[in-house]
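Student: fold the following.
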Amino acid sequence: MRVMVATQAVNSHLYNIVPMAWALRAAGHEVCVATQPNLLEEAKRTGLTAVAVGDELPAARGELDTADTPYGLTHDITETDPATLTAEYIRGVFADYTSVVCEYSSNQAVLDDLVEFGRAWRPDLLLWDAHTYAGSVASRALGIADARMLPAPDHWARLRTRFLELTGGGSGDDDPLAGYFGEKLAKYGCAFDESVVFGRATIDPLPSWLGIPVEPNHWPVRHIPYSGPSVIPAWLRKEPRRRRVCLTLGQTRRSLGSAVGDNDDRAPAVAFLEALASLDVEIVATLNASQIPAGTSIPDNVRLFDYLPLNALLPSCAAVIHYGGMGTVNVAVAHGVPQLSIPGNIWGERGIMQAVSAQGAGLIADPDNLVEKLREILDNDSFRESALRIRDEMLSRPSPRDLVPQLESLAALATA
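Tutor: From the prediction side, this is the model:
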């Protein structure tokens, strides 16, 4: 069969879906990645065929400030307080996130090109990144099966489920999510139903202990770390002389920059390095020029790299410091590495790290106690033991290859 993969132009979202795409390719199926032009070269570097859709994803949205809520919106899609999550509040979430986030990441131009390419290429299945809803709409316009793959906790489906419970199955015209997708679908002669939000199947590489409710046709899968093609340097093949700690701010922040309100990573990155200079550890920091000002004095215990694949680096690390993004969390889980985070505010990073901490595999820090919290992790074997336990839980899941027959059946049913 032919499989079209749709993802927004964010590296971490592409990397999350590549192992599943390659499992399909290795099973003999044709696979083509459809993404915006500014991720096209990276998509080609995966070894898969790629096609550009829509216009470039803007690198900056300076008016979006994440000080209080993700993307600076009035409502927070990661909100969990039952008292706050009224039907009216969730309507506000849907109105905010469809009009700003959906239109920013995969707008009408992306959707039109997905449908146009699909009509020419005639795929049997559309596998879409679960934050790239143009993929869901396109699959219905093409009349083919679809499945979504979660790159982060499924707050869309969580809030949709609560909204339906509160409103008794929706609220007619007063339903911003149904209205948004209904308008998109009407252009292609299709109507909205709840499968547009939930997908006809959900492939979930996230740890079960994140605690997000699961919906029908939920398929857990083992997370397979992928960081793009790379060469492992000679020094990384040797045992470190001191305990090694990775410091990374994540691919998503690099990809989106001020689009998510993180207008300047330079000050915190430099402050982190200065604070960590007092420890008898080797710090390997993956920071680029935009995150380290020219002329910055780098401490003696720091190795600074623009980029290193975490999949190659983390097996040698005693801990990893990051902002709480799901991509980095999943790689750390896969390698059994304890985690320390000063959480960001893009997609519920604090909640993610609270779940990691509850598993005993990490801690949440702030800039003032970063060194103290890192010492606690390094000096307490229980963090490593817990990290290895949750790694083993992930390893017990089906591999992407194991899910291929289910996707084949899904496509066959749609064709029938």
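Student: C-alpha from now on. contacts and neighbour counts both.
Tutor: Fine.
Student: what are the ranges of the strands in this structure?
Tutor: Applying DSSP state E to the chain gives strands spanning 2-6, 30-35, 49-52, 125-129, 145-149, 202-204, 218-220, 244-248, 282-286, 302-305, 319-322, 339-341, 362-364.
Student: reformat those strands as TSV; add distance to residue 372.
Tutor: Listed next are these as TSV, based on distance: least, CA to CA, whole Å:
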stretch	distance to residue 372
strand 2-6	43
strand 30-35	42
strand 49-52	46
strand 125-129	38
strand 145-149	37
strand 202-204	34
strand 218-220	36
strand 244-248	14
strand 282-286	15
strand 302-305	18
strand 319-322	13
strand 339-341	11
strand 362-364	11
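Student: out of those strands, deepest packed?
Tutor: Among the strands of the chain, strand 339-341 has the highest mean neighbour count (mean count of other CA atoms under 10 Å), at a mean of 29.
Student: where do the helices of the stretch 101-250 of the chain begin and end?
Tutor: Using DSSP state H, counting those that start in this stretch, the helices of the stretch 101-250 of the chain run over residues 103-105, 108-121, 134-142, 155-167, 176-186, 195-198.
Student: please apply the same query to the stretch 251-400 of the chain.
Tutor: 251-256, 266-276, 310-313, 326-335, 349-358, 370-378, 381-395, 400-415.
Student: so which of those is nearest residue 213?
Tutor: helix 349-358 (14.1 Å; CA to CA).
Student: that closest one: which residues count as buried?
Tutor: Neighbour counts over helix 349-358 (16 or more other CA atoms under 10 Å) mark 349-357 as buried.
Student: isn't residue 314 up against residue 333?
Tutor: No - the pair residue 314 / residue 333 is not scored as a contact, 10.0 Å apart, by CA atoms under 8 Å.
Student: could you also give me the structure for this second sequence? I'd like to compare it with the first:
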Amino acid sequence: MRVLVASIAAHGHTYPLLPFAIAARAAGHDVSYATAPSFHPLVERLGFRPVAAGGEIGEAFGKVWAESGRDPSARFSTPPDEVMAMAGRVFGEVLARRTAADLAPVLPELRPEVVVHEAGDLGAGLAAKVAGVRGLCHGFGRVAGGKMLARAGDHVAGLAAELGLDPAAVAGPGLGDPFLDICPRTLQDPAFLAAFTPDRAPRVPLRPVPFAEPAPLPAWVTEPGPPLVYLTLGTAFAEGGVLRTAIAGLGRLPARVLVAAGPRIDAAQVGDLPDSVRVEQWVPQAEVLPHAALVVHHGGSGTTLGALASGVPQLVLPQGADQFDNAEAVVTVGAGRRLLPGEATVEAVADVAAALLADPGPRASAAGTAREIAAMPSPAEVVAELLD
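Tutor: Next up is the predicted model:
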């Protein structure tokens, strides 16, 4: 079967789809991957045929921020609801319009029999419908209380009408296509779950499989010693001041601290480090998580689900987008704590992290969620069910 997988060119939107794409290829399907050019090197390294579709997410957010009249440097102090509204326009209008236009001439050429479009890549899903190609929507995490997808839906209805589609037919999560949901049911938003009534396409559980590009795993991670605390602020919202505060707090603990600076922060510029802290630009997160006693992070979907799948408690320091909802969900299931902006002082990070390391309750709750995740159908099983 010819399969086109499509996602926004961002780590948090692309990485969750790669296990399904890899499983589809392993099952013998001919898989192409549509995304913006910045992610083509990754796609090619993994052996997929790249298809140029969509704009760069940073440029799209820059456009919307500029048109809002706000200073982009104020994004960390902007109320989350306003950020979510702007994100809705980015995903439902700016990126969706570009992707739909890019794929319009490509789909008749590729002739895919199914398009697997990521939940944030609405343009790919609309293009598939215009071309009469079967669609599957692949989630990238918890649906953030329905906020971002609902806000995006406010914009995408107009685009759907322009493309000759019935806006009512593409309303709701997944544009009316079956939704491959990598979020365990107990963590997923109840309103999102309630949307899957008998008269609409189903929600299909799919086990989240952490993906990370190969990188050296520091040898000391696997050596005996004090507990390992892993700190990352992700790839999109990482901010140097928050990272330095977290490092200073975690450096007070009787623990080893591994920091992934990511693409937005220069690891060499982090500053003086406590002896117990090591900073790397990039680490293979999927390999690190099973060794961690605690994960301190921003609340991105990939890290949240990856830590839960490994049964590791979390301290979440949300900065924007869906991170606040993910942090709330972690607290609700008892798998960790959160510190909101303004609360995350050096002392607070040290105190809460120490409490999480000492309290067996969050680890037990995280282990329970890990068992739920392990029981979800694997990518290979879902590929066999939906593509074969």
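Student: can you pull the TM-score for these?
Tutor: Put the two chains on top of each other and the TM-score (TM-score structural alignment, normalised by the length of the second structure) is 0.85; 361 aligned residues with a CA RMSD of 2.6 Å.
Student: any chance of TSV for the helices of the stretch 101-250 of the first structure, columns distance to residue 128 of the first structure?
Tutor: Listed next are the helices of the stretch 101-250 of the first structure as TSV, based on distance: least, CA to CA, whole Å:
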stretch	distance to residue 128 of the first structure
helix 103-105	13
helix 108-121	11
helix 134-142	5
helix 155-167	14
helix 176-186	16
helix 195-198	11
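Student: point out the most buried one among these.
Tutor: helix 134-142 (a mean of 26).
Student: got the angle for that helix vs strand 125-129?
Tutor: For helix 134-142 of the first structure against strand 125-129, the angle by axes from the mean of the first three to the mean of the last three CA atoms, to 10 degrees is 160 degrees.
Student: tell me the residues of the second structure aligned with helix 134-142 of the first structure.
Tutor: With TM-score structural alignment applied, helix 134-142 of the first structure matches the range 123-131 in the second structure.
Student: what's the separation between the residue mapped onto residue 203 of the second structure from the first structure and residue 154 of the first structure?
Tutor: Here residue 203 of the second structure is matched to residue 218 in the first structure, going by TM-score structural alignment. Here the distance between residue 218 of the first structure and residue 154 of the first structure works out to 11 Å (CA to CA, to the nearest Å).
Student: got it, and residue 93 of the first structure?
Tutor: Distance, residue 93 of the first structure to residue 154 of the first structure, using CA to CA: 14 Å.
Student: thinking again about what came up before, tell me the contacts of the match of residue 203 of the second structure?
Tutor: 201-204 (CA atoms under 8 Å, 6 or more residues apart in numbering).
Student: now residue 373 of the second structure
Tutor: By CA under 8 Å, 6+ apart, the residues touching residue 373 of the second structure are 184, 207-208, 309.
Student: across to the first structure, which of those residues hold up?
Tutor: Retained in the first structure (both residues aligned by TM-score structural alignment, their matches' CA atoms under 8 Å) from the contacts of residue 373 of the second structure: 184, 207-208, 309.
Student: what about the equivalent of residue 121 of the first structure over in the second structure, distance to residue 202 of the second structure?
Tutor: Under the alignment (TM-score structural alignment), residue 121 of the first structure maps onto residue 110 of the second structure. Distance of residue 110 of the second structure to residue 202 of the second structure, given as CA to CA: 27 Å.
Student: for residue 271 of the second structure, same thing?
Tutor: From residue 271 of the second structure over to residue 202 of the second structure (counting by CA to CA), the distance is 50 Å.
Student: give me the more crowded residue out of the two.
Tutor: A direct count of neighbours by other CA atoms under 10 Å for residue 271 of the second structure and residue 202 places residue 202 higher, at 16 against 8.
Student: from what I see, the more buried one and residue 194 are in contact.
Tutor: No - at 11.2 Å, residue 202 of the second structure does not count as touching residue 194 under the criterion of CA under 8 Å.
Student: neighbour count: residue 314 and residue 333 of the first structure, which is higher?
Tutor: Higher neighbour count among residue 314 of the first structure and residue 333: residue 333, with 27 against 22, using other CA under 10 Å.
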